[in-house]
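# Structural data only, the sequence is not supplied:
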């Protein structure tokens, strides 16, 4: 954890202790001067207020500036917000260009209780409560309006400085080439990239694990933990092959590798050691591969080892030959399996 995060966490815990002490004193006072039936209602109200307004900002401060790193050579264009409209006198921008506006915002007092947002053109972009400082607006897709009539800009629970910098650059569209999505678990491809891959022409999805853990709901069917995990693993493995059909990805372009949840980091540390499921007691990844249409190196032994995983991924890369790989970002996504996937 970074020093900044440690400082913010320490500050958050200190404020929590102070608030908790004040709440306890207030509840004790309420117990003396008000009917007892008001006490549980007050506790419930305090909990609702905490969850609605004070449960955020553990590891960052809304007062901090956002920091983006753009491609080398991209020079910002200086603009001004005039009469609530943002207009660029530059007609040579490509319609598919990526356009990012750097703005300075300041939340109003209502913006400390409700999420502040900025309505710009046909889009609305929302920020954290109490946001103050540099933020970035994605104007991609609104180039025509930006260079003609201009984009109407209006802050909700926040104000915007009139000085704005615009970053314009072009990137090859990831949907134009052959795309492969590496999903740590079934449904990760949909949660993170369904909008992306459903608009692409040539997509393959490789799911690394079965997703068999945390099968408590399946135990309500009268199953043991082991059998519940096995059932969940089978269903989620099937999901990883079937759900992409809704996004236009054929089953022949979906691969389920069948490794086990929460075991990838351990596998990486001991590449030759098989790591069975923590809950289903299974140790043969071939049980989840029955719907695959391609042969993989791991099919020979079925052992859940890191060496087999690397060989399977290499085989998928050679088979589908992707131009673009989509995978979790290790700094944004803290899940251990997601980090190991990347």
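Thanks, I have it. Please read all numbers here as calculations on a predicted model, not as lab measurements.

# switch to C-alpha atoms for all contacts and neighbour counts from now on
Noted.

# any chance you could map the helices in the stretch 101-250 of the chain?
143-147, 188-197, 216-219, 225-242 (DSSP state H, counting those that start in this stretch).

# List the buried residues in the first one.
Under the neighbour-count criterion of 16 or more other C-alpha atoms under 10 Å, helix 143-147 has 143, 145-147 buried.

# next one: the second one
Of the residues in helix 188-197, those with enough neighbours to count as buried (16+ other C-alpha under 10 Å) are 188-190, 196-197.

# and the residue nearest to residue 53 when sequence neighbours are not counted, what does it touch?
The shortest distance from residue 53 to any residue that is not its chain neighbour, by C-alpha to C-alpha, 6 or more residues apart in numbering, is 6.3 Å, and that residue is residue 113. Taking C-alpha atoms under 8 Å, 6 or more residues apart in numbering, we find residue 113 in contact with 53, 129-130.

# okay, those residues in TSV with distance to residue 93 next?
Written out in TSV, the entries for the contacts of residue 113 read as follows (distance: C-alpha to C-alpha, whole Å):
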residue	distance to residue 93
53	41
129	34
130	34
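
# for comparison:
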């Protein structure tokens, strides 16, 4: 018997329409006005089909393939994978289609109820102003938003808060035997990761002048938020200062030359950047969906810096690179469609969030794979136990082995090289400076 799990976010769609799915998988919309929206209205925006599904296998990944039949030649757009051995409410990502007319779904290893709901969301116009991406660690900007920022490189600023220097064991250094002390190896890890942050976005055309490394210390951001006046040393190199990782910055920061790892300094640097850049859109971790302590604290520091600077963006786009107790999401091999995070939110939570999904071309997905390869922390080979578990899951998934593109050993090369990049979108209330609060009652689903 499949396990019942409903995925739910308290969303406020711009379009909402009842739909039916017939025995051939053809979607019929109840509202003729929405069904006849032009390509100019459909293509730039986000579309989700809320359905109830039932997996028909304990192990095989349920698959929903979206087919566009609006033209003479039916076109297969992409496939989204769901959880095996489960039943419940899900959102099927239709973003990237050109017409809402004559859409068809083909199903493998699942059934769908006939009643569904189409949800549509206006995507923000990212070309109309500066975009600021907050990356708690080197590689977070690439994992969450490489596809987005590669489309708007001249508008993009990327601020990486920490150097990600922490190394817990000497045998985990990138090059075995290179350094003989944990302090040396940790310092070198931060050095090369800061270099990654300073160079990888160049692959997408982001100017070097818009790449900023703050150099604060890994796994200390919560302490810095809770005790902003207290100096928190690096866990691995107690004598280290953030200046060590600002070598490649092209602009000056308020704390340059006298930097200490404090929340006051971090917020001062962020506030100065906000006042200078004046971003229209900020992309930052979702403080409720992404459980990583540094990710939560990064957005909290951003909130404090926003209040300090007095500059509020129009759009806040929130991402989740990590999910509590959930591995392998978004499901399926690289290049599949990206579903919406497996979350549950209280039905009492206000419906004020939107989904912003951005389709990523296959060429940009390949460039993203290259960008992730340039990040040293995503290299290496998984251990034998992990390799065996992964191989067994793939054999049981019902997906041919040739369809799993092994660009590298890290899970992110499957989960984050997808046909979409998804964000929770919040419009900021300029008069009340609201928009950074967490969802009330929202929590990741545990597996």
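All right, it came through fine. Treat the numbers as computed from the prediction; the structure is a model and nothing was measured.

# Mind checking the TM-score on these two?
Scored by TM-score structural alignment, normalised by the length of structure 1, the superposition of the two chains gives a TM-score of 0.76; 277 aligned residues with a C-alpha RMSD of 1.9 Å.

# hmm, back to that, can you match the contacts of residue 113 of structure 1 up with structure 2 and say which hold?
Mapping those onto structure 2 (both residues aligned by TM-score structural alignment, their matches' C-alpha atoms under 8 Å) leaves 129-130 still in contact.

# If you rank the contacts of residue 113 of structure 1 by neighbours, which is first?
Scoring the contacts of residue 113 of structure 1 on neighbours with other C-alpha atoms under 10 Å, the highest-scoring entry is residue 129 at 25 neighbours.

# Now the counterpart of that residue in structure 2: closest residue in space that isn't a chain neighbour?
With TM-score structural alignment defining the correspondence, residue 129 of structure 1 maps onto residue 84 in structure 2. With C-alpha to C-alpha, 6+ apart as the measure, residue 61 is the residue that lies nearest to residue 84 of structure 2, at 5.1 Å, once sequence neighbours are left out.

# I'd say that neighbour and residue 80 touch.
No - judged on C-alpha atoms under 8 Å, residue 61 of structure 2 makes no contact with residue 80 at a distance of 9.7 Å.

# From the chain's centroid, how far away is stretch 237-257 of structure 1?
Relative to its chain's centre, stretch 237-257 of structure 1 lies at 21 Å (C-alpha atoms, centre = their mean, to the nearest Å).

# What is the corresponding segment of structure 2 for that stretch?
Counting by TM-score structural alignment, stretch 237-257 of structure 1 corresponds to 194-214 in structure 2.

# which residues sit in contact with residue 149 of structure 2?
The contact partners of residue 149 of structure 2, by C-alpha under 8 Å, 6+ apart, come to 156, 204, 206.

# what's the burial count for residue 283 of structure 2?
As a burial measure, residue 283 of structure 2 scores 24 neighbours (other C-alpha under 10 Å).

# Surely residue 425 of structure 2 touches residue 285?
No - when contacts are counted by C-alpha under 8 Å, residue 425 of structure 2 is not listed as touching residue 285 (11.6 Å).

# can you pull the contacts of the corresponding residue of structure 1 for residue 22 of structure 2?
Matched by TM-score structural alignment, residue 22 of structure 2 corresponds to residue 81 in structure 1. If a contact means C-alpha under 8 Å, 6+ apart, then residue 81 of structure 1 has 87, 161-164 as its contacts.

# Quick one: map residue 15 of structure 1 onto structure 2.
Aligned counterpart of residue 15 of structure 1 in structure 2: none (TM-score structural alignment).

# Many thanks, we can stop here.
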